[in-house]
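Asks: Take this sequence and fold it.
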Amino acid sequence: MARINFTTGRLAAFACPADKAQAFIWDAGVTGLGVRATPRGAPSYIFQREFQGKSPRITIGAVADWSISHARERAREMQRDIDQGRDPRLVKAERQAEDTATRAAAKAAELTVGEVWKLYLEDRRPLWGVRHHDDHLRLAKGGGEKATRGTRGRGVTIPGPLHSLMSLRLTDVTASVVEAWAAKEAKTRPSSARLALRCFKAFLNWCAEQDDYKGQVQPVNPAKTRRTREALGKASAKSDVLLKEQLAAWFDAVRSLSNPVMSAYLQMLLLTGARRTEVLDLTWKDVDTRWKSLTIRDKVEGERKIPLTPHVAELIASLPRLSENPYVFASATAKDGRISDPRAGMQAACAVAKIEGLTPHGLRRSFKSLTEWLEIPAGVVAQIMGHKPSATAEKHYTVRPLDLLRIHHERIEAWVLEQAGIEFKFDEQSEKAADTSH
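Replies: The predicted structure is shown next:
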């Protein structure tokens, strides 16, 4: 092979003839260093020397990207590898792998909490309910959207409790950062911050289990410190509940509401003991009038069936069915197609009834409390409400069919309406059977 001393001018003038597939020139300064050109491709530095009876050709890089001195130095490194019995091709592959790992580590170190949070939600979504997923979105939301209510006069929504953490690098989330966040959030919204902390703690645990992110989080979950827990405090037990003697006033006020959908909704909350969103999400296909049952979307078990009691059935039958709207408690103006916030209706009714502090969830608590007057079996009440069984016998040995639940549930409804002074016809056989079974 003829060898020439590489210069910038000579390399710039070198080109592959059009009638050849490739052409080479070789450097006189470093043995094995050459330049390869093709009719279409840009010239590249190569290194070619004998190793273990073969002459492997290794590309160094484009002439446009490498200076002559750097190409010569890389060729000398490859020659040293051969002299030490190392295959320069393997050495090159190892270096490329190391470079890739280094770049990946550098990129991972720049990942923000918000970027990984989105991946976390995407990964966990198949295992979560809609409400749980929506909670995570809401907690990290940026705010600033126009709103007509719930903004305390600001006119725009405020950022979620976790939003301030989303811009941080994952590597910068330390115990002191989370403690400072907790201290700030505790001043204005401790309840939301406690939920946010639980979600964020689970997120960091997930990160620690992922190969891509475990090197970016602290060895000990920074959201689990004592100071963080103390800053947010403990949630106080809620005790808002309807008393037996308040039923008449409450029902009178609720049944007098100008919105019949809201009126029916609030009554159904009390008479079924279901969760607020479980009733809101009820669709017409969940109402089985033939077998007198309701299918409730349950956050614990996925779904459960409860009896469609007579008064609840009458309330549902009185509601209008909007075309192409699947929801029982539909709203033509609401974004989701159904009533979204029952608190205003609840507060208006309670103001008329002169009952203070009662919330929509308090109606679920009231259902459980009022059943004590009838000495309904605790397992029956738990099954209707969608609570997990608390005893071994309940978990593994007691199976109650819907008809058995119906006997007790209709008895509960009849008694509540009786206390409220509402006249309604019930199946007397069901009440007699309930007395016998109890």
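Asks: okay, CA-based contacts and neighbour counts for the rest of this
Replies: Will do.
Asks: what helix or strand is Ala193 on?
Replies: helix 190-209 (DSSP states H and E).
Asks: buried sites along stretch 37-50?
Replies: For stretch 37-50, burial by neighbour count (16 or more other Cα atoms under 10 Å) applies to Ala37, Thr38, Pro43, Ser44, Tyr45, Ile46, Phe47, Gln48, Arg49.
Asks: any chance of those in CSV, with distance to Asp288 and secondary structure too?
Replies: Listed next are the buried residues of stretch 37-50 as CSV, based on distance: Cα to Cα, whole Å; DSSP: H, G, I helix; E, B strand; the rest coil:
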residue, distance to Asp288, secondary structure
Ala37, 78, strand
Thr38, 76, coil
Pro43, 76, coil
Ser44, 75, strand
Tyr45, 77, strand
Ile46, 77, strand
Phe47, 79, strand
Gln48, 80, strand
Arg49, 82, coil
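Asks: let's see this one next to it:
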Amino acid sequence: MDVKFTKEAINSLEAIDKRIRVKDTKIDGLLIEVLPSGRKSFRVYKRVKGKNAPVSVTLGQFPAVSIENARKKALAVLDKLAHGINPNVQARIEAKSKITLLEVYQDYISQKELTTSSLRGYDQIMRTYLDDWKSKPIADITETQIKDRHAFLTESSKAQADYCMRVLRALFNFAKFEYKNAQDRPIFLYNPVEILSHRKQWNHVARKQTRITKSQIKPLLTGLDKIRSESDCFMRAVCDFVEMALFTGLRKTELLSLQWKTVSLKERSFYVEETKNGSPLELPISDHLLSIFKRRQAETNNEYVFQADNEHGYIREPKKCIARIVNETGIQFTLHDLRRTFTSTAELLRVGTYTIKRLLNHKTQRNDVTAGYTVLTAEELREPSQAIEDSLLNGPKRDKEKNAEVDIRELLSQMSPEEKLALIKSF
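Replies: From the prediction side, this is the model:
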């Protein structure tokens, strides 16, 4: 039905049990849509050359939008369509160009396969350091703001300042490839975080080099035994966790989320399903490690090795208990110190690089062809694992032999030819 739009004509249109559309006789393509609810909306409904379906563009509701304004809007829309511009697509692009940091972050985490610990770290960055930027369109985040925020955070923690900016850089890189215009080209072409590289303002915090020394291992283990004998089940579980971290070099979340279904005491092996790099890991159970697993087995009655009475069923954050261990043993350490101690011990024993990488579940570079052919099972890792454990418990055997050899050579170098001859004859 076609009518000349007037207030009287539109007001006279009555709602029925289905949607009806009435065209304006003055502007070709302008119509008013009447819904069963009685709501009346102006639309442009026009077939475009080269398109199968007509383009429908909402202009607004009557009477909030007057007939005169509806006709003006319709002419503007029809002009765009005549020039090959779809206002609906244009509106979506404009909306994307105004997307906020929080919206980008939500899209990012929904599409990336992040570990629980990574996600927790990213959430903390957004909540702690970027909370006031969440509602800000990312197009409005400038290089100056980046530099100022990084400098401000650096005053408290250089490492956290860099971490924050790495997360922000990742979000901008994600936005560059995720949000495109009608020509399938990026809306966001530039990453403002790159200014830190240009100005060489990254803090580049050096990796920590701390570890537990040989002389500290026995006192630590003795201290753990003492604390275990005086504590509740939660603290005993943390003591076992610390000890197992030392003898495996595994990460916190990899151990704490360990389930009994992945442990075989009969086969003396266990399987880590959730790892930082996403690659599952099967490891052997060495002698001392077996005693820890048996101790844990006697203490648990659910599916987790490090059971805890909480909504998750296992220990999530042992910081307070570790602080107690440090205080009572007098040995200062972090969980990464335990991992470094395990790795350093393996290196001193001359365990192969690829074996160490497999034990620690480190990924090798894609261009490392040799790594692609090096496949080590739990059984093949058993001997080096046992050697590392023995060395941690008793000191490296190779070092003792080497030292003895050095001592003999030094003794011989100080003897006269006559003394050497007499020594040979004594045999």
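Asks: still on that earlier bit, corresponding residues in structure 2 for the helix holding Ala193 of structure 1?
Replies: Across structure 2, the stretch matching helix 190-209 of structure 1 (TM-score structural alignment) is residues 158-177.
Asks: average gap between that stretch and structure 1?
Replies: Here the mean offset of stretch 158-177 of structure 2 against structure 1 after fitting is 1.4 Å, by mean Cα distance after the TM-score superposition for structure 1.
Asks: quick one: the alignment partner in structure 2 of Gln267 of structure 1 and Tyr373 of structure 2, what's the gap?
Replies: In structure 2, Gln267 of structure 1 lines up with Glu243, judged by TM-score structural alignment. Going from Glu243 of structure 2 to Tyr373 of structure 2 by Cα to Cα, to the nearest Å gives 33 Å.
Asks: between the two, which one's more packed in?
Replies: When neighbours are counted by other Cα atoms under 10 Å, Glu243 of structure 2 and Tyr373 differ, and Glu243 comes out ahead with 20 against 8.
Asks: which residues touch the more buried one?
Replies: Leu221, Leu224 (Cα atoms under 8 Å, 6 or more residues apart in numbering).
Asks: which SSE is it in?
Replies: Assigned by DSSP H and E, Glu243 of structure 2 belongs to helix 233-248.
Asks: Following that helix in sequence, what is the next regular element?
Replies: Toward the C-terminus, helix 233-248 of structure 2 is succeeded by helix 252-256 as the next helix or strand (DSSP H and E).
Asks: what's the following helix or strand past that following helix packed up against?
Replies: As assigned by DSSP H and E, the chain's next helix or strand after helix 252-256 of structure 2 is strand 263-264. Under the contact criterion of 3 or more Cα pairs under 8 Å, 6 or more residues apart in numbering; DSSP states H and E, strand 263-264 of structure 2 touches strand 269-272.
Asks: What residues sit buried inside stretch 400-412 of structure 1?
Replies: Neighbour-count burial for stretch 400-412 of structure 1 flags Leu402, Leu404, Leu405, Arg406, Ile407, His408, His409, Glu410, Arg411, Ile412 (criterion: 16+ other Cα under 10 Å).
Asks: Would you agree Ile60 of structure 1 falls within a strand?
Replies: Yes: membership of Ile60 of structure 1 in a strand is supported by DSSP: H, G, I helix; E, B strand; the rest coil.
Asks: That one and Glu98 of structure 1, how far apart?
Replies: Ile60 of structure 1 is 17 Å from Glu98 of structure 1, by Cα to Cα.
Asks: Pick out whichever of these two has more residues nearby.
Replies: Counted by other Cα under 10 Å, Ile60 of structure 1 and Glu98 do not tie: Ile60 has more neighbours, with 20 against 12.
Asks: How far away from the center of its chain is the helix holding Ala193 of structure 1?
Replies: The chain centre lies 11 Å from the centre of helix 190-209 of structure 1; the measure is Cα atoms, centre = their mean, to the nearest Å.
Asks: about what we covered before: among the buried residues of stretch 400-412 of structure 1, pick out the one closest to Asp83 of structure 1, please.
Replies: Nearest to Asp83 of structure 1 among the buried residues of stretch 400-412 of structure 1: Leu402, at 83.8 Å, using Cα to Cα.
Asks: counterpart of the closest one in structure 2?
Replies: When structure 2 is aligned by TM-score structural alignment, the residue opposite Leu402 of structure 1 is Ala378.
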